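S.K.: The following comprises the amino acid sequence and a computationally predicted model.
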Amino acid sequence: MAAQTSEPAVHPESTHPGPIMGLMAGYWQVKILLAAVEHDVFTALSGRSATSAELAADLGLVPRGANDLLVGLRHLGLLESADGGFANSAVADAFLVRGRPAYLGGYLRFCDQELNPAWDGLATALRTGQPQNHAAVEGNPYDTLYRDADATDGFLDSMDLLTTPIGLAMSRFDWSRYKSFVDVGGARGNFAHQVVSANPHLTGAVFDLPPLEPAFTRHMAGLGGVAPSITFHGGDFFTDRLPEADVLVFGHVLHNWGVEDRVRLLKNAYDSLRPGGAVFVYDPMAGGEQPSMHGVLAGLAMLVWSRGGHEYSVQELHGWLAQAGFRPETAEVADLHDDVLVVGHKDR
């Protein structure tokens, strides 16, 4: 019997490997952005234009590499040609110049130094189910980040920028039946400040890891206004009792943990809430059998970064809330963007 030979697949003329190669090129483009942020290219170009030779001299870069870097950034829409050299585009000028209120460098640094190395272990995480972030294996995945004050401030600057629209939307929610709330995992209090500013009858508080208290104090001092009425409570929400309040808020918290930990947190919340109080949970809730690409990326990020975290659906959260003793309700909140708010009522 003649040996069978495998014939090369015949593809339509319109089929080519470009989309696959484009995905790999996308990774390289990200590295261009991160290298530019590390060398502070956009800050160096703030308010001026410069040639690649001038910028290489200013920043101590190799001239040939600097020119390719700048041309690449121009192709990405982050730089523009100006006066024979390069200048920041509008988006780079708004978000990538150090010292600007909307600077995203802290978040990009977090991605580069903390999150992306965990993504490098995605293939291993898919096989083992274990996080590739060593801090998560040993305890809390944010422990290493919060040991560096500069990294903490930069990361929190970016988080406040990205989550400000959520705080604004939640500040317009009907808080009239409540007198106090605690933002669990509320970092340096940006959300709490937004809500109390719009609802001055409320007393606000933040519960988060003790190393964040100095960042909270600095941030509140800079905001002024209602800031003095917002307090910080340091602790670990797995081992310490949560402060008593009418409302406990879990924003972008539950998806960081496994199901058992989520139920444990919700039971802890139930025990700390006053009768008639409620727990507010907002997350993308992008789980389910057919999540969006945003949900897929968020879910895989949790796989490599956290200890059991993953995206979940509204229906799953309703079940966990009921298990903890709450009466769950999905709330309608305008302008919450990619997030969903679910309220768990403690009726007695």
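M.R.: Everything's here; your move.
S.K.: C-alpha only now, for contacts and for neighbours.
M.R.: OK.
S.K.: Tyr270 contacts Lys346, doesn't it?
M.R.: Yes. Counting by CA atoms under 8 Å, Lys346 is a contact partner of Tyr270 at 7.0 Å.
S.K.: Show me the residue sitting in the middle of the chain in space.
M.R.: Central residue of the chain (CA atoms, centre = their mean): Met159, 6.2 Å from the mean position.
S.K.: sorry, back to before: same drill for Tyr270 and Lys346, tell me which one is more crowded.
M.R.: Tyr270 (25 against 22; other CA atoms under 10 Å).
S.K.: Could you confirm the more buried one falls within a helix?
M.R.: Yes. Under DSSP: H, G, I helix; E, B strand; the rest coil, Tyr270 falls within a helix.
S.K.: where do the contact lists of Tyr270 and Lys346 overlap?
M.R.: Common neighbours of Tyr270 and Lys346 are listed as 325-326 (criterion: CA atoms under 8 Å, 6 or more residues apart in numbering).
S.K.: could you pull out the helices for the stretch 1-150 of the chain?
M.R.: 18-38, 41-44, 52-59, 63-75, 90-95, 105-110, 116-119, 122-128, 134-138, 149-171 (DSSP state H, counting those that start in this stretch).
S.K.: try it against this one:
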Amino acid sequence: MEVAAQITVDPSKIMQVGTGFFGTKTLLTAVNMELFTILAKRELSGNEIQTKLSLHSRSLYDFLDALVAMGFLKRKGIKESALYSNAEDTDLFLDKNKPSYIGGILEMCNNRLYPFWNNLEDGLKTGLQQNEAKDGGQSPFEVIYADPDKLREFIRAMTGVQMGNFIAFANGFDFSNYKTLCDIGGSGGTLSAHVAMKNPHMQCTTFDLPPVSPIAQENLDAMGLGDKVKVVSGDFFTDNFPKADVITMGQILHDWGTKDKKMLVKKAYNALPKGGAFVVIENLIDDDRRKNAFGLLMSLNMLIETPEGYDISTSDFDGLAKEAGFVKTSIIPLAGPSSAGIAIK
């Protein structure tokens, strides 16, 4: 009699991803309540945390110990005798009082994106964005740019999530043959700042809409680079790009549809000298579309957030660049799922 083959297929991956929102919302809630900022000052008991965050006693220890089990908190003792503190990564990246804080993007995920992703099915069936603009409301970007405080918070969020990429690019790209750089859609000026710090011979310009300029100048002054990086106001849809040896765009192309992508790449081409470099920092999707899950999910997020935006693959980048006139392209891996796509004129 034959013995049935042992079943080795395991449902754990399905359950882990299918219930992944449990952990996601637990972390986002902790960030939103500033738990990690509070714990950066000193370790606290559960009762002290309960008082500071105005929590009910019912699920207090389930909440805190879930964060322990997921590796975001450390704990001595248990339940009523426990003392909680931050893990190393949460202490560095999720304490609002540290310049390394990246929680702004997580606050936006909690307060905006989390509920909008509930409409993914509608987006997939209609091809229409699913955020505040879904029912004729204002685009979130119109709201953000109209309010200096919201704009400052948004720029801080975008800067935090891109910081690792900008540092990796400033360290990993060979600037020896170039003298000038212009970062298109430069937001808070952080990419230009890191290039200037790492490559003192480079003259850098950060280019963005007029409401962004004073915030970029504040950031650069705070970093001691107010005289080293030039802030220029303009609209990359209506204005020509400033001339430079290197033109960069960090997470710009994925906001727009194919027609606008082509227009922006062509403007970059026109602003560069022969031998100049166009660099896009994006979550470039691998050509086989199997490995960069984050890039693919970010492209779905562009469905939620924008009328026509999507993330591109490395071959998409090559095609856009060659169509604009660039002669060769290459890819530099950066932090996590991000890469720098480089096109040479």
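M.R.: Nice, I can see it. Because the structure is a prediction, the values reported are computed rather than measured.
S.K.: Please tell me how far the nearest residue to the residue nearest to the centre of structure 1 once chain neighbours are set aside sits from Ala187 of structure 1.
M.R.: In this structure, Met159 of structure 1 finds its nearest non-sequential neighbour in Tyr107, 7.2 Å apart by CA to CA, 6 or more residues apart in numbering. Separation of Tyr107 of structure 1 from Ala187 of structure 1 (CA to CA, to the nearest Å): 15 Å.
S.K.: Could you do Phe250 of structure 1 as well?
M.R.: Distance from Phe250 of structure 1 to Ala187 of structure 1, by CA to CA: 12 Å.
S.K.: and Phe86 of structure 1, what is it in contact with?
M.R.: 45, 49-52, 70, 79-80.
S.K.: Translate it into the numbering of structure 2.
M.R.: Here Phe86 of structure 1 is matched to Leu83 in structure 2, going by TM-score structural alignment.
S.K.: How about Gly105 of structure 1?
M.R.: In structure 2, Gly105 of structure 1 lands on Gly103 (TM-score structural alignment).
S.K.: now for stretch 89-101 of structure 2, what's the gap between its first and last residues?
M.R.: Termini of stretch 89-101 of structure 2 sit 10 Å apart (CA to CA).
S.K.: contacting residues around stretch 167-183 of structure 1?
M.R.: Contacts of stretch 167-183 of structure 1 (CA under 8 Å, 6+ apart): 189-192, 194-196, 198-199, 201-207, 243, 245-251, 277, 333-336.
S.K.: Please, a ChimeraX command that selects the buried ones among these?
M.R.: To isolate the buried members of the contacts of stretch 167-183 of structure 1 in ChimeraX, using 16 or more other CA atoms under 10 Å:
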select :189,190,191,192,194,195,196,198,199,202,203,204,205,206,207,243,245,246,247,248,249,250,251,277,333,336
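S.K.: Now, the contacts of stretch 167-183 of structure 1 that are in strands?
M.R.: Mapping these onto strands (DSSP state E) picks out 203-207, 245-251, 277.
S.K.: Which positions within stretch 279-292 of structure 2 qualify as buried?
M.R.: Buried, per 16+ other CA under 10 Å, within stretch 279-292 of structure 2: 279-286, 292.
S.K.: Same check on stretch 334-345 of structure 2?
M.R.: Buried residues in stretch 334-345 of structure 2 (16+ other CA under 10 Å): 334-335, 337-345.
S.K.: again with stretch 62-80 of structure 1
M.R.: So stretch 62-80 of structure 1, judged by 16+ other CA under 10 Å, has buried residues 66-67, 69-74, 78-80.
S.K.: Distance to Trp305 of structure 1 added to those residues, as a markdown table?
M.R.: Shown next, in a markdown table, are the buried residues of stretch 62-80 of structure 1 (distance: CA to CA, whole Å):
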| residue | distance to Trp305 of structure 1 |
| --- | --- |
| Ala66 | 33 |
| Asn67 | 35 |
| Leu69 | 30 |
| Leu70 | 32 |
| Val71 | 33 |
| Gly72 | 30 |
| Leu73 | 29 |
| Arg74 | 32 |
| Leu78 | 29 |
| Leu79 | 32 |
| Glu80 | 36 |
